[in-house]
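A.B. asks: After the sequence you'll find the predicted model.
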Amino acid sequence: MPRVSEEHRAARRQQIVEAARRCFLREGFHRTSMQDVIAEAGLSVGAVYRYFPSKTDLINAIAEQAIGGAGRVLTELTRQDPPVPLLAVLDRVLAYVETQLADDGALRIAIQVWGEAQRDPALAAFVAETYAGFREHFTGLVRRAQRSGDLPADADPEATGAALFGLVPGWFIQRLLTGVPDRATYLTGVAALLRATPRPV
């Protein structure tokens, strides 16, 4: 019996992931069963479970594809010399996020995952690890900005990185729920905040 090629396995795996994505977008994560995914993929039970033993494994695979793209953007930004100004960093990250905002984009599933993570410990651990990794990327970018003089040397890198990272979901949640603001408008607002002079409380 001929061995199945790596290309065939990758294609079959992607076929299942795309079927799960359609099911999750149509019915929601909680209401979609593995049987629904199997029917959508048009494969046997064994074929699907061979690649994905659970619904959590499927959602992880979908998230990892989107995360991989964001990770590549952040890695590229951390390697650029001279360092990219922080507002331009945010612009580049939001430009990638914008590609995931469509009706079939990963961010609509991400919102469902956040809710499901409140009751599923394995999914909660995956989400926590994923977002901690993103936050570390932003902390590193903040440190580079300090070395280049784009940010005061006495700024707390971890606190500033966390705040910078928080601007990303802050934007796409507004876009998903209300359709606005567009990326340029949001960045204009962030730039204004960065120029604001702090006053004593």
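C.D. replies: Nice, thanks for sending it over.

A.B. asks: CA only for contacts and neighbour counts going forward, please
C.D. replies: Fine.

A.B. asks: Could you list every helix and strand in contact with whichever strand or helix holds Val97?
C.D. replies: Per DSSP states H and E, Val97 falls inside helix 86-98. Helix 86-98 is packed against helix 55-79, helix 121-148, helix 157-178, helix 183-195, with contacts defined by 3 or more C-alpha pairs under 8 Å, 6 or more residues apart in numbering; DSSP states H and E.

A.B. asks: So which bits of the first one are buried?
C.D. replies: This means helix 55-79. Neighbour-count burial for helix 55-79 flags 55-56, 58-63, 66-67, 70-71, 73-74, 77-78 (criterion: 16 or more other C-alpha atoms under 10 Å).

A.B. asks: same question, the third one
C.D. replies: By neighbour count, and taking 16+ other C-alpha under 10 Å as the criterion, the buried residues in helix 157-178 are 157-158, 160-162, 164-165, 171-173, 175.

A.B. asks: and here's the other structure:
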Amino acid sequence: MSDPTLDDDTRPKSNSNNHEGLSEKEKRALLRRTQILDAATDCFVEYGFHRASMAVVAKAAAMSPGHIYHYFESKEDIIAAIIERSLEEFYENTDSIQSADELIAGILEQLENKIACNKSCHPILMLEATAEASRHPELASVVQSVDRKIRERLMALLAGNRELDIEARRALEARVELVCVLFAGLGVRGIRNPDVDREALAEQLKVVITRLFAESCGH
């Protein structure tokens, strides 16, 4: 499994949508990796991590199992790459954000995607990844590293240029953690209670998130 740890102030460098500066060989390899990760994501969601064998993933990716092993050492390595890719996507989605108000609007939009159980959210995949992380220390390191960097990014965006004292930082960290809990919980709730009134839930989330970060926005 590749080392997932990134320097504290370093964002992902291997953006799957950014081919600038890559050789043709590197571009082909990146496209192959993306092809495998997309196929594996669909397979893990449909069959579960253990039932989705490398043969199943290979068939979905339209390549041989041996070809997949050229890019990934194991299924754990694939799921680690999927999780790391979610960090890249998170940075892409927050690149244009200039204020805490914009961030809150973005959080609400993503929470509504969770409520709608959009495929891009992959709650089943996240549950599978968390379960596997509890059994594989290396995969746990990936999950924890990505989670930490997302929280750090949210903290930086919400704090802006303000210097926070210890108590203010603790309060903001708790708010960010609560947002992460909401994201994780909505995925599970979508599975446990698929008949939830999504529109009403979205309205209440707007109230909760707005109040939660009102102080951070200076309101």
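C.D. replies: Perfect, thanks for sending it. A quick note: this is a predicted structure, and the numbers were derived from the prediction, not measured.

A.B. asks: Work out the TM-score between the chains.
C.D. replies: After superposition, the two chains reach a TM-score of 0.72 (TM-score structural alignment, normalised by the length of the first structure), with 185 aligned residues with a C-alpha RMSD of 3.4 Å.

A.B. asks: could I get the helices and strands packed on helix 86-98 of the first structure as JSON lines with distance to Gly105 of the first structure?
C.D. replies: What follows is those, written out as JSON lines (distance: least, C-alpha to C-alpha, whole Å):
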{"stretch": "helix 55-79", "distance to Gly105 of the first structure": "9"}
{"stretch": "helix 121-148", "distance to Gly105 of the first structure": "18"}
{"stretch": "helix 157-178", "distance to Gly105 of the first structure": "11"}
{"stretch": "helix 183-195", "distance to Gly105 of the first structure": "17"}
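
A.B. asks: Of all those, which one comes closest to Tyr96 of the first structure?
C.D. replies: helix 55-79 (6.7 Å; C-alpha to C-alpha).

A.B. asks: Geometrically speaking, which residue is the centre of the second structure?
C.D. replies: For the second structure, the residue nearest the mean C-alpha position is Ser86 (3.6 Å; C-alpha atoms, centre = their mean).

A.B. asks: what residues are up against that residue?
C.D. replies: By C-alpha atoms under 8 Å, 6 or more residues apart in numbering, the contact set of Ser86 of the second structure is empty.

A.B. asks: quick one: the residue opposite it in the first structure once aligned from Pro83 of the first structure, how far?
C.D. replies: For Ser86 of the second structure, the equivalent position in the first structure is taken to be Ala66, counting by TM-score structural alignment. Distance from Ala66 of the first structure to Pro83 of the first structure, counting by C-alpha to C-alpha, to the nearest Å: 25 Å.

A.B. asks: now do Ala61 of the first structure
C.D. replies: Using C-alpha to C-alpha, Ala61 of the first structure is found at 32 Å from Pro83 of the first structure.

A.B. asks: swap in Gly140 of the first structure?
C.D. replies: For Gly140 of the first structure, the distance to Pro83 of the first structure - C-alpha to C-alpha - is 11 Å.

A.B. asks: what about the two, which has more around it?
C.D. replies: More crowded of Gly140 of the first structure and Pro83, by other C-alpha atoms under 10 Å: Pro83, with 20 against 16.

A.B. asks: and that one, what is it in contact with?
C.D. replies: Contact partners of Pro83 of the first structure, counting by C-alpha under 8 Å, 6+ apart, are 77, 144-145, 148.

A.B. asks: Show me what Met111 of the first structure aligns to in the second structure.
C.D. replies: In this structure residue 111 of the first structure is Ile, not Met. For Ile111 of the first structure, the aligned position in the second structure is Leu127, judged by TM-score structural alignment.

A.B. asks: Ignoring the adjacent residues along the chain, who's closest to its match?
C.D. replies: Distances taken as C-alpha to C-alpha, 6 or more residues apart in numbering place Val188 nearest to Leu127 of the second structure, at 8.0 Å, with adjacent residues excluded.

A.B. asks: Next, count neighbours for the residue mapped onto Ser74 of the second structure from the first structure.
C.D. replies: The equivalent of Ser74 of the second structure in the first structure is Ser54 (alignment by TM-score structural alignment). The local packing of Ser54 of the first structure (other C-alpha under 10 Å) involves 12 other residues.

A.B. asks: shouldn't Ser54 of the first structure be in contact with Met34?
C.D. replies: Yes: the pair Ser54 of the first structure / Met34 is scored as a contact, 7.3 Å apart, by C-alpha atoms under 8 Å.

A.B. asks: What distance do you get for Lys206 of the second structure to Lys149 of the second structure?
C.D. replies: 24 Å.

A.B. asks: Between those two, tell me which one has more neighbours.
C.D. replies: More crowded of Lys206 of the second structure and Lys149, by other C-alpha under 10 Å: Lys149, with 21 against 18.

A.B. asks: What lines up with that one in the first structure?
C.D. replies: Taking TM-score structural alignment, the alignment pairs Lys149 of the second structure with Gly133 from the first structure.

A.B. asks: repeat for Ala184 of the second structure
C.D. replies: Aligned partner of Ala184 of the second structure by TM-score structural alignment: Pro169.

A.B. asks: ok, so what distance separates that match from Leu94 of the first structure?
C.D. replies: From Pro169 of the first structure to Leu94 of the first structure the distance is 9 Å (C-alpha to C-alpha).

A.B. asks: Right, I'll leave it there.
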